[in-house]
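# Okay, here's the prediction I keep looking at, along with the sequence it came from:
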Amino acid sequence: MKRKVMLLMTGLHYGGMERVVFIAQSLIKEDYDVTVVTLYAKDADYEPDFKYIDLNCPPKDGKISKSFNVLKRVSKVRKVKNKIKPDIVMSFGTSANFANVLSKGKEKVVVGIRSYDWLTNYFVNYSIDRWTYNKADRVVSVSKLIAQDAERIFTLSKEKSKVLYNPYDVDYICKKAEEQLDEINLPNTDKLIISVGRLVNQKGFNHLIKAFSLVIQNHPDAHLMIVGHGEKEDELRKLILNLGIQENVILTGGQSNPYKFMKNANLYVLSSVTEGFPNAMVEAMSVGLPILAVDCKSGPREILSTLDSKNSTYRNEDLEKCKYGVISMESSQSFDYNADNIEKCDQVLAEGIDMFLSNESLRKEYSIKSRERAQEFTYDRFKSNLLAILNEI
């Protein structure tokens, strides 16, 4: 009889975390009896093609409401565990992790750290987060740097701490990239820059837009396309307007198939203030886009330079040509939407974009390297590593 695994997630929005849950479900269902549970399905962007359990516990505003909501989530997770009787519950997202650990019974509990900022932006406070991770049977980080720092910050044992890179179906991505793009009329240019992600502070699109405002001074035919939706859309549109670059910037909103947008671009730029393992960047590499990424924690340096974890704390202060892409200095955490405030990180990022737009041979060189590197993050490798984590507990 197959062992039972419950995958517990926060919601059903567009995002790398949700995508990984769906992929994990499909890859291990032959080896385990898998049930997917979400804390809430309200305002879902996804409609999974498999059955899932919705606990109907969406986020609440206000401290008192949030506190009661935490207790409600824990109670509902415990009830569904008692009903399913899983051998292992693996959670994705800080809220899901907390509910998973707090409802722990005889089952093994696996929690994930999906982004570097989770190490310092505590769910409640440091001691509670430390208790949460130490109470779990395994803590799975999405990069070597996150695992390394999680072990130090939360005093996790090496045995408990694991690394699991995100999976990518490169063949599927390339196939979807060939679909007709009818949603927008693309500008007639060979200098189309693209970035994909939620319109939130974490993604650093304010820095990218400011950098691009410098780029078009030398490349007036260049265009920037940002694919995604989020709470900062109005502020970003205002910034674009104040910089006077509205004719050169396209905000497409969220897209179910971002790959065909990537396929029609000439350069992918990652401007995030923090990441875990940047899914959209690897997807862009799958379709052969050259990559310019800021040196944020974590992910870009591990992907583009293949540095070992012992060297992963190195931070770049300028532009650095790596084996699989170019790294720009780390974006500041100013979250500043003032058009008059152009920071050094914006200037360096602009220099990197200008370097790519001015050098077609450089773009071709890193396009080849991107495709080569993307092949190292396959479904097969992800499945093997995930099963190894589940099988040992």
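Yep, it's here. Numbering: from 1, shown residues only.
# okay, CA-based contacts and neighbour counts for the rest of this
Noted.
# Correct me if wrong: Y32 contacts M6.
No: contact criterion Cα atoms under 8 Å: Y32 and M6 do not qualify, at 9.6 Å.
# Of the two, which one has the most company?
Neighbours per residue (other Cα atoms under 10 Å) separate Y32 from M6, with M6 holding more: 24 against 19.
# Assign a three-state SS to the more buried one, would you?
For M6, the assignment made with DSSP: H, G, I helix; E, B strand; the rest coil gives strand.
# Same check on L386?
Recorded secondary structure, L386: helix (three-state DSSP).
# mind listing the helices for this protein?
For the chain, the helices defined by DSSP state H occupy 16-28, 63-84, 94-102, 126-135, 144-153, 170-177, 205-215, 233-243, 259-263, 279-286, 300-305, 344-357, 360-374, 379-391.
# coming back round to it: residues shared between the contacts of Y32 and M6?
Counting by Cα atoms under 8 Å, 6 or more residues apart in numbering, no residue touches both Y32 and M6.
# follow-up on the earlier one: format the helices of the chain as TSV; extra columns: distance to S271.
Formatted as TSV, the helices of the chain follow (distance: least, Cα to Cα, whole Å):
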stretch	distance to S271
helix 16-28	16
helix 63-84	32
helix 94-102	23
helix 126-135	28
helix 144-153	19
helix 170-177	22
helix 205-215	6
helix 233-243	14
helix 259-263	16
helix 279-286	10
helix 300-305	10
helix 344-357	8
helix 360-374	18
helix 379-391	26
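# got those helices as CSV, with mean neighbour count columns?
Formatted as CSV, the helices of the chain follow (neighbours: other Cα atoms under 10 Å):
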stretch, mean neighbour count
helix 16-28, 17
helix 63-84, 15
helix 94-102, 23
helix 126-135, 17
helix 144-153, 20
helix 170-177, 16
helix 205-215, 25
helix 233-243, 17
helix 259-263, 24
helix 279-286, 26
helix 300-305, 22
helix 344-357, 22
helix 360-374, 18
helix 379-391, 16
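# do you know which of these lies nearest N56?
Across these, N56 has its closest neighbour in helix 63-84 (8.8 Å, Cα to Cα).
# A further structure is provided below for comparison with the first:
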Amino acid sequence: MTTLHEARGLTMHKRLPITILAGHLGHGGAEGVVVALAEGLSRMNFEVTILLRGRWIARAIPPGIEIVMLRGTSDRQRVRELQSMWHRRPPKIAISHLTEVNIQTLHARQRLAKDFPVVVVEHTMPSRLINDYTGGGWIYKRNLLRKVRKYYREADAVIALCESAAVDISELAHMPRNKVITINNPVIPSDIDQHMDEMSGHPWLDSTSGINVVLAAGRFAPEKNFEMLIRAFKKVHTARPDTRLVILGAGECGRNYERLADELGIAGYIAFPGHISNIYAFMSRASVFALPSIIEGVPNVLVEALACEIPIVATDSLGGNRELLMNGVYGTLIPLGDEDSFASAIISAIENRPTTEGYRERVKDFEVDSSINKYAQLISELTEKGNANAKST
């Protein structure tokens, strides 16, 4: 595999200015990808600026990366601000993440006389996101769909995280399928084994007393479906009193989860540690990883669980779960809404641990170096094409 050091040859001798756009840098998986991408490209001698439309930064920013926050509070203000900024100093290429930011980026580029490539990265299944989960009512959803169809076709490349998402984007945006490419997220660090060997700091996981921990992680939001997991765990704990449930993360639904656990009489067997710095230490010591989501793109936590070779129980939700788990070869897929089967699958994984050999090999393309090299190759192709077009005019 080409290393980051070897891939430096893909860049020009002069440091290329690249702008990566995102909503914020909170604890979500997409935000983690933004930071990993920025760090990887910076190490390849790109001049990286992260441009944010929100002020939430909960992640360490690697040295040498500039952070710029837009002042505008409305879509129109942000587009004009981008337009003004890029009129003075356009980037060599812009890479935008998440639907609304993608639209604003493409709109701003369209209004400029200057031309530079724009790559947009879609982190989920946009049709399901727009139809079921985006707030703002039907008028907002209709307008968002219209903008996706208007602007995504103007992108120089659209990146999807899995094949099913690529098809969804192509159909939703009415754009050629070959214009949507798949690049896996940069998720797995080169020193993953070192992270796995560290202690988690949680007594249930670091204990040698025979406790079986069911682990889950994600934003505490309705689409993550942790309420179903808590109800299913009630059944698991009834059958296996040696089990405990640990849910990592935070968000709007946290208090609802705590109340539900209390109502079910299992509050003493569920822990909510919040955000932690080393998820691999937790995964390497858990008995089962559970992913109950209603919708996902390609969930980074599922990639991380596969890399740790832990038994997996996941919902067969719309998105990348089925594709990533190879139709159940690398974990157990349960139909959405089937709480009893979800509980039974967890119990089965504890009592009859399935073989997890080959799980890490399945997610080899999610290694940070592998993913960053693919981004670098795309950047090289698009910038060279842009240079050729400029010379011909």
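In hand now; what should we look at? What you see is a predicted model; the values in this text were computed from it and never measured.
# Which of the helices of structure 1 sits closest to L164 of structure 1?
helix 379-391 (6.7 Å).
# Where does the closest one end up in structure 2?
The aligned range for helix 379-391 of structure 1 in structure 2 is 368-380, by TM-score structural alignment.
# to the chain's geometric centre, what's the distance from stretch 299-308 of structure 1?
Centroid displacement of stretch 299-308 of structure 1 relative to its chain, using Cα atoms, centre = their mean, to the nearest Å, is 15 Å.
# Same check on stretch 89-99 of structure 2?
Centroid separation for stretch 89-99 of structure 2 versus its chain: 18 Å, with Cα atoms, centre = their mean.
# That stretch: which residues count as buried?
90-99 (16 or more other Cα atoms under 10 Å).
# What range does it cover in structure 1?
Aligned by TM-score structural alignment, stretch 89-99 of structure 2 falls on residues 84-94 of structure 1.
# pretty sure N185 of structure 2 contacts K364?
No: N185 of structure 2 is beyond contact range of K364, at 10.9 Å (criterion: Cα under 8 Å).
# Comparing the two, which shows the higher neighbour count?
Neighbours per residue (other Cα under 10 Å) separate N185 of structure 2 from K364, with N185 holding more: 29 against 17.
# Return the residue of structure 1 aligned against the more buried one.
So, by TM-score structural alignment, N185 of structure 2 is matched to N166.
# swap in R80 of structure 2?
For R80 of structure 2, the aligned position in structure 1 is S75, judged by TM-score structural alignment.
# for R244 of structure 2, what are its contacts?
Contacts of R244 of structure 2 (Cα under 8 Å, 6+ apart): 204, 211-214, 237, 269-270.
# Spatially, which two of the residues you listed are the most separated?
Across those, the two members that end up farthest from each other (Cα to Cα) are W204 and H237, 14.6 Å apart.
# If you count surrounding residues, which of those two has more?
The neighbour comparison of W204 of structure 2 against H237 (other Cα under 10 Å) goes to W204, with 22 against 17.
# Touching, the more buried one and G210? I think so.
No: counting by Cα under 8 Å, W204 of structure 2 does not reach G210; the two are 9.2 Å apart.
# How about A58 of structure 2, nearest residue that isn't a chain neighbour?
The shortest distance from A58 of structure 2 to any non-neighbouring residue, by Cα to Cα, 6 or more residues apart in numbering, is to G26 (4.9 Å).
# Now do the same for the one you found: its match in structure 1.
Mapped onto structure 1 by TM-score structural alignment, G26 of structure 2 lines up with H13.
# so its match touches Y46, yeah?
Yes: applying Cα under 8 Å, one finds H13 of structure 1 in contact with Y46, separated by 6.2 Å.
# one step back: which of the helices of structure 1 sits closest to R114 of structure 1?
Minimum separation from R114 of structure 1 across the helices of structure 1 (Cα to Cα) falls at helix 16-28, 7.2 Å.
# The closest one vs helix 279-286, what angle?
Here helix 16-28 of structure 1 points in a direction 70 degrees away from that of helix 279-286 (axes from the mean of the first three to the mean of the last three Cα atoms, to 10 degrees).
# Provide a list of residues in contact with the equivalent of I50 of structure 2 over in structure 1.
I50 of structure 2 maps onto V36 in structure 1, with residues paired by TM-score structural alignment. V36 of structure 1 is in contact with 6-9, 25, 51-53, counting by Cα under 8 Å, 6+ apart.
# Can you match these up with structure 2 and say which hold?
Mapping those onto structure 2 (both residues aligned by TM-score structural alignment, their matches' Cα atoms under 8 Å) leaves 6-9, 25, 51-53 still in contact.
# Make sure N248 of structure 1 is actually in contact with L224.
Yes: counting by Cα under 8 Å, N248 of structure 1 sits close enough to L224 to count as a contact (6.3 Å).
# Neighbour count: the two, which is higher?
Just comparing N248 of structure 1 and L224: by other Cα under 10 Å the higher neighbour count belongs to L224, 27 against 18.
# Now which residue in structure 2 aligns to the more buried one?
Superposed on structure 2 with TM-score structural alignment, L224 of structure 1 falls opposite L245.
# Please tell me how far that match sits from V288 of structure 2.
Going from L245 of structure 2 to V288 of structure 2 by Cα to Cα, to the nearest Å gives 10 Å.
# overlap in contacts of those two?
Any residue near both L245 of structure 2 and V288 by Cα under 8 Å, 6+ apart counts here, and that gives 213-215.
# The closest residue to R373 of structure 1 other than its chain neighbours: neighbouring residues, count only.
Nearest in space to R373 of structure 1, with sequence neighbours left out and distances taken as Cα to Cα, 6+ apart, is Y324 at 6.8 Å. By the criterion of other Cα under 10 Å, Y324 of structure 1 has 25 neighbours.
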